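Asks: only geometry, no sequence info:
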């Protein structure tokens, strides 16, 4: 039996993955989920066969716990979600004793969790990114967009005036990436790629409405230019499975504003439109046929998908 260890189970990303694995493979796959919160605060625990509350991922005790779970639960697949989990994943990949463990990561994945490294790498492989000004020049005038080098999601990402930027000391500036202010639409690209065969499927999600950082209405479509960008990224990463990245319009057209080394919570939107890139990713890594989950979007075809909240009773005490 295949046993999956799923990181950061409290995230929407993990819930989406667990939902599709459970829906397609049922009891044929065991899911071991971990999170820093207790089970009653983690909805994914309802879908898991086993749930373990673990230390913070940047605590050395986290990796020790993960290694113990791999052995105790006979795990053969580890799916990291958080950036720091990819750092732990690299340690597992370099351990000869875990040679048979399928880890959804790589050394390059881990390096690209640093947004500055990712931005430089994308530029090296010919993928357009937002224009980055000279910091001295940027502080003289205009409006810019800043985000933390090691930020997660949209935390700390915001517009900033030149005057405010000028007031930062050098140490603070080093923690930030300063870029041009890009224009809408904001689109997330769900990219499936099988490095062993070269097969690629690309689906675009335009954010039509966002609440509390979560996309609640989206347009799913295909764009050939974004598909070309997705394939460049996939080949550069030697991607096997599904990840997503965000794009907006810069001065010269589409630019990649953020690269995620995983699928996203919003990837479930693409799945609901009939393009199950999450099940396809699992099938690809497991050596199974993934083509039944995927098909191209025809030119001019689009889907409007809305999201509603669902409630789960996690605990009842009397």
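Replies: Structure's in. What do you need? Given the structure is predicted, the values throughout are model-derived calculations rather than measurements.

Asks: For the rest of this, base every contact and every neighbour count on C-alpha atoms.
Replies: Noted.

Asks: did I read that right, residue 85 in a helix?
Replies: Yes. The assignment for residue 85 (DSSP: H, G, I helix; E, B strand; the rest coil) places it in a helix.

Asks: Use this one as the comparison:
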């Protein structure tokens, strides 16, 4: 009997002569585990909190939409917009504490530090626990949202702060218990049966009674033997030889089979593996090792493995006995090195190590630290100046109200955003595309639903309320009818708009209606056929285009009448017009609220790509100005307009279409001196419109310009920006 066994049995007391010398070395693995947990939590919170906030808000809105609740929107990142039937708009923010990031990181750190010995079992337990946490947290957020939708803001706050807090605590605890249940081995995989008796076949030296080996015959706590179906099959159904063979095979598959006959080093490694599975799972075997094994190396391994699992709860008297024994062993042998008593030929070869020694830190791959985003160069930094052709977002001149620009992903939206930022306005860029280029050029970028979405106006109201917007500039013609329908709600919220008449917008967007309006007003316009029967009255060659379209999408140039007739018969959403000859022009115009034409800036479309002018030049022409003014008056349009047409060789101007918005070639108009953007914003806010003029002969050659951002949305420096050489 060793000294450790005597201490376990309550025998000779030990004397605390001095502090153990090895206590400091035992702290190193603990400190490393704590450091790993801190790194997991810090890195996970840094890169996972925002992701869960955004997507949990989105998932809640989607789930409620699936069950028929369409009064909830996620158009604002990390927010849930609730539109109550009485008109109240609740803006609920999904903060870090609202999301499940804290619980997920806690379980992840616990798995990596404490339960990593179970490997694939630990990973499976973590995955199931995290999935359960996400589902329960989504239910909590959805319930809070429904409470706010039905009973208002106080109910949402009450449910979230009180019921939701208890819910979150229960969900975290339940996820932890679920993870532990999946990670730790079941009782059937342990070596003892339900009565605590060993079933593995061991050498004779282990086959004598002892502490933890089997309960005494007169022990009143020994449970009675239970009958089960497997036992009945083994005894009465299977032949004896088959039953013995299957029983031996079952015993051979047990985790700890035949520990006693193994060499010292392998026995120590097996003890560490058993302790890593949980003291409660293999308590009887571990107590038997402490009772009967007399190898100091094995006992050192057992004591250190028990000491490393102080977090494990005491589930029975054997676990308590193991801890008392381990404490006594380590205090009685502070100077002993692991495996020092083993002979050289019995020590564990490095290539056959089954478990790392407990006194050495477990090697871990380094946690990759993502590279920091390069800091944006300051305006006064001479090292990396940005050229003026690549405008960067600038800080606002004052903390005043902001301007919301919709359609920030299109050429017109990008031009408007750039101009307003250059003028010192605080700009919020909105688009249905989360990666819209205009968002990177503005001070704030938001994701909005499409203009035809039933909650489009509600999303605008939410954005304006959050970011302090007092003026709205739309660069998408298809949005204008929906904005006109919600103009009263926008005005009630203090958001200034300048929206053209809905009938005028419809007359511009419907090319067939526009052709009728031009014909009625006597404005030069190409002959138009809206059906196959009318093609005979339209001279060729022809251009076939959609009734409602933009950017030259779906446009076909045909020279034979038969294909034109066939196209209009197959698709009633097409029209056919005479293909004009001459020089194509575009005119940017601004009409005040009273119908007065403030400026017309014609420019030649010298080269276009996908319907967007990439090369152009301004020019002055009374004929073009007159026909543009007549066309605008015919449809009754106010605000910004983009008029397209042709000038024939004899100087006659013909209008083809009008777009009730800013054009994609707007930068050329601004460069020519006609600041229609600032004039329009002044009109939106109710100020008088300034006098506008332009300079003819200004040429534009457009090229691609890029914006860059990292995964978290922070800007990335332009790699093509010139570098100043300093001495």
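Replies: Received, thanks. Everything numeric here is computed off the predicted structure, so don't read it as measured data.

Asks: quick one: residue 48 of structure 1 and residue 29 touch, right?
Replies: No. The pair residue 48 of structure 1 and residue 29 fails to qualify as a contact (CA atoms under 8 Å) at a distance of 9.9 Å.

Asks: Counting neighbours, what do you get for residue 167 of structure 2?
Replies: 17 (other CA atoms under 10 Å).

Asks: Identify the residues contacting it.
Replies: residue 140 (CA atoms under 8 Å, 6 or more residues apart in numbering).

Asks: any idea how far it lies from residue 140 of structure 2?
Replies: Per CA to CA, to the nearest Å, residue 167 of structure 2 is found 7 Å from residue 140 of structure 2.

Asks: on that earlier part again, looking at residue 48 and residue 29 of structure 1, which has the bigger crowd around it?
Replies: residue 48 (22 against 16).

Asks: The more buried one pairs with which position in structure 2?
Replies: Under the alignment (TM-score structural alignment), residue 48 of structure 1 maps onto residue 442 of structure 2.

Asks: And residue 222 of structure 1, by the same measure?
Replies: Residue 222 of structure 1 maps onto residue 620 in structure 2, by TM-score structural alignment.

Asks: which residue packs closest to its match, ignoring adjacent ones?
Replies: Using CA to CA, 6 or more residues apart in numbering and skipping the chain neighbours, the partner closest in space to residue 620 of structure 2 is residue 696 (5.9 Å).

Asks: Doesn't the one you found lie inside a helix?
Replies: No. Going by three-state DSSP, the assignment for residue 696 of structure 2 is coil, not a helix.

Asks: ok, it - how many residues close by?
Replies: With other CA under 10 Å as criterion, residue 696 of structure 2 counts 17.

Asks: Which residues are in contact with it?
Replies: Residues in contact with residue 696 of structure 2 (CA under 8 Å, 6+ apart) are 617, 618, 619, 620, 672.

Asks: Ok, residue 268 of structure 2 next?
Replies: Per CA under 8 Å, 6+ apart, neighbours of residue 268 of structure 2: 297, 298, 299, 301, 302.

Asks: Residue 274 is in contact with the fourth one, correct?
Replies: Yep, that's residue 301 of structure 2 we're talking about. No. At 11.1 Å, residue 301 of structure 2 does not count as touching residue 274 under the criterion of CA under 8 Å.

Asks: So which of these two has more stuff around it?
Replies: Remark: of residue 301 of structure 2 and residue 274, residue 301 carries more neighbours, 25 against 22, as counted by other CA under 10 Å.

Asks: so what corresponds to that one in structure 1?
Replies: So, by TM-score structural alignment, residue 301 of structure 2 is left unmatched.

Asks: Look up how far residue 515 of structure 2 lies from residue 301 of structure 2.
Replies: 92 Å.

Asks: So the match of residue 48 of structure 1 sits against residue 430, correct?
Replies: No. Residue 442 of structure 2 is beyond contact range of residue 430, at 9.6 Å (criterion: CA under 8 Å).

Asks: Need the residues touching each of these two.
Replies: Joint contacts of residue 442 of structure 2 and residue 430 (CA under 8 Å, 6+ apart) do not exist.
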